[in-house]
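Asks: Mind folding the following:
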Amino acid sequence: MIELGVNIDHVATVRQARRTYEPDPVIAAALAEQGGADGITFHLREDRRHIQDRDVELLVQTVTVKTNFELACAADVLSIAVRVKPDWALLVPESREEVTTEGGLNVLGDDGRIAAAVDQLKAAGILTSLFIDPDVNQVAAAAKLGVDAVELHTGPYALAKREAFDVELDRLRRAGEVACAEGMRLHAGHGLNYTNVRPVALIEGMIELNIGHSIVSRALMVGMRDAVAEMRRILDVVAA
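Replies: You can find the predicted model right below:
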């Protein structure tokens, strides 16, 4: 069975548009669990553009499936992760100029920062993963750091068309082979949706997929009718 991690960041994005208290990503996480999520993923960015410190605290306390804390190799968020102790920590690159994560960590070019973050997280008893591009050399470098898993960046695959689709899928397969041979769990995510997820799920050795934007987008559509109907019922009672 492929494990499904649901990323709830963009529920918080909607909330932060008004800087209010709804929609609450903590409630969204509970609903995702009810829908069959095997894990809840959340990214505490340095600029706090969506998930907030309060969310992290409550998510780790209330989520009953596994928690997957995305973070950069930055001292302040690392200290939070070590204190709250999620089940998993996923180290990702981060730029304040980007709209969303644009690529994987450059493990090959690590100056010691990634290695130090991995050591700090593992010392706290947190399972650790690296978000990397589907490059066999990056996978091999990740294995040398002793991480428990790699999450392959599926963004280029998700955007690929025609012949490029097969090329990107093959990159994911080959990177996956190396990850499995090195004894790491194989995860993948970024840009996966209801139409392109199946080929990635079928990659040999794939254990977990982390999907956020597509699920939140879908929820806005299929959940809107019930939300409007509920408001309609309230107003109908008032008018009666």
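
Asks: From here on, just use CA atoms for contacts and neighbour counts.
Replies: Fine.

Asks: gap between the closest residue in space to residue 37 that isn't next to it in sequence and residue 16?
Replies: In space, residue 37 comes closest to residue 4 once its chain neighbours are excluded; the distance is 5.5 Å by Cα to Cα, 6 or more residues apart in numbering. As defined by Cα to Cα, to the nearest Å, residue 4 lies at a distance of 26 Å from residue 16.

Asks: what residues does the strand or helix carrying the residue nearest to residue 37 touch?
Replies: Using DSSP states H and E, residue 4 sits within strand 3-7. Here strand 3-7 makes contact (Cα atoms under 8 Å, 6 or more residues apart in numbering) with 29, 32, 36-42, 207-213, 215.

Asks: what's the span of stretch 185-205, first residue to last?
Replies: 8 Å.

Asks: Mind listing what's buried along that stretch?
Replies: Neighbour counts using 16 or more other Cα atoms under 10 Å place 185-193, 197, 200-201, 203, 205 of stretch 185-205 among the buried residues.

Asks: let's see this one next to it:
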Amino acid sequence: MDQAPTAAPLRLGVNIDHVATLRNARGGRHPDPVRAALMAKLAGADGITAHLREDRRHIRDADMPRLMAEVGLPLNMEMAATAEMVQIARRLGPHAVCLVPERRAEVTTEGGLDVAGSVDALHGVVGALLDAGIRVSLFIDPDPAQIDAAAAVGAPVVELHTGAYAEAADATAELARLVAAAARTQEHGIECHAGHGLTEANVGPVAAIGQVRELNIGHFLVGEAVFIGLDEAVRRMRAAMARGRQAAAIAGAIGGVIGGATAGEGPR
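Replies: Have a look, this model is predicted:
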């Protein structure tokens, strides 16, 4: 199972939604998600992710322009594929938008977007965002049909939902699904990201998938921040990602050497 066809850098997007969740528990201004984003930047984050939900349960409208103006990192705006959110995104002009499914009753995003079941509607949404100069990603399950549909609607990026992998008692089968899905994105020329439920302990095998270019991680980092601080949590996550990427690169190099030596032996 070839997980590392290239040694491309792996980016970390830090999701600061749950800093806003903590702030909103009291209804005030503290803790400030923008301050958290700045700390994440100093600790090595490559980008910031923030989900502006229709119910505004964590990130508020006023947070978005501040995250764009004050942090100095690319902002990935997660949002539902609704007319209201498309209008807001086109007005704000974030670096990227990731379209996700939303249900008001859910605690967190429970599954990937059903792109295959809404090709016509999503084609228009993706087009409207791309026309505004916004990079578009679709948050999907690692399902071949969903990846094919993402290509059909013109999405340049997909983010693979890693929740099933993160929650599995034996993650072998779910990791294989992610590896196969990442390879399929490459066949379509789609950039591959991944995220949801990733921790310092389980991120390594996902980081080892060579087609994956970015991981978006939030809840674990904010939770760890309670114990070790956000900056240290981000640094440790970056280190765990690097170990996974490096291990895959070494394995790939060894495989290449062995394969070359075997090919050079010729018939006996």
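
Asks: what's the TM-score for these two chains?
Replies: Superposed pair, TM-score by TM-score structural alignment, normalised by the length of the first structure: 0.90. Supporting alignment: 222 aligned residues with a Cα RMSD of 1.1 Å.

Asks: re earlier: what's the match for the residue nearest to residue 37 of the first structure in the second structure?
Replies: Using TM-score structural alignment as the criterion, residue 4 of the first structure maps onto residue 12 of the second structure.

Asks: Kindly report the same for residue 170 of the first structure.
Replies: Aligned partner of residue 170 of the first structure by TM-score structural alignment: residue 176.

Asks: Just give me the longest helix of the second structure.
Replies: Scanning the second structure for the helix with the most residues, using DSSP state H, yields helix 230-265.

Asks: and that helix, what does it pack onto?
Replies: helix 33-43, helix 203-207, helix 219-228 (3 or more Cα pairs under 8 Å, 6 or more residues apart in numbering; DSSP states H and E).

Asks: I'd like the next helix or strand past the top helix by length along the first structure.
Replies: In the first structure, assigned by DSSP H, the helix with the most residues is helix 163-181. As assigned by DSSP H and E, the chain's next helix or strand after helix 163-181 of the first structure is strand 185-189.

Asks: State the span of the second structure onto which that following strand is aligned.
Replies: Going by TM-score structural alignment: strand 185-189 of the first structure matches residues 191-195.

Asks: for stretch 38-47 of the first structure, same thing?
Replies: The aligned range for stretch 38-47 of the first structure is 46-55, by TM-score structural alignment.

Asks: what number of residues lie near the closest residue to residue 32 of the first structure other than its chain neighbours?
Replies: Of all residues not flanking residue 32 of the first structure in the chain, residue 6 sits nearest, at 7.0 Å (Cα to Cα, 6+ apart). By the criterion of other Cα atoms under 10 Å, residue 6 of the first structure has 27 neighbours.

Asks: superposed on the second structure, where does the strand holding residue 4 of the first structure end up, distance-wise?
Replies: In the superposition with the second structure, the average deviation recorded for strand 3-7 of the first structure is 0.2 Å (mean Cα distance after the TM-score superposition for the first structure).

Asks: Could you quantify the relative orientation of that strand and helix 213-222 as an angle?
Replies: 70 degrees (axes from the mean of the first three to the mean of the last three Cα atoms, to 10 degrees).

Asks: Centre of the chain to strand 3-7 of the first structure, how far?
Replies: Offset of strand 3-7 of the first structure from its chain centre (Cα atoms, centre = their mean, to the nearest Å): 7 Å.
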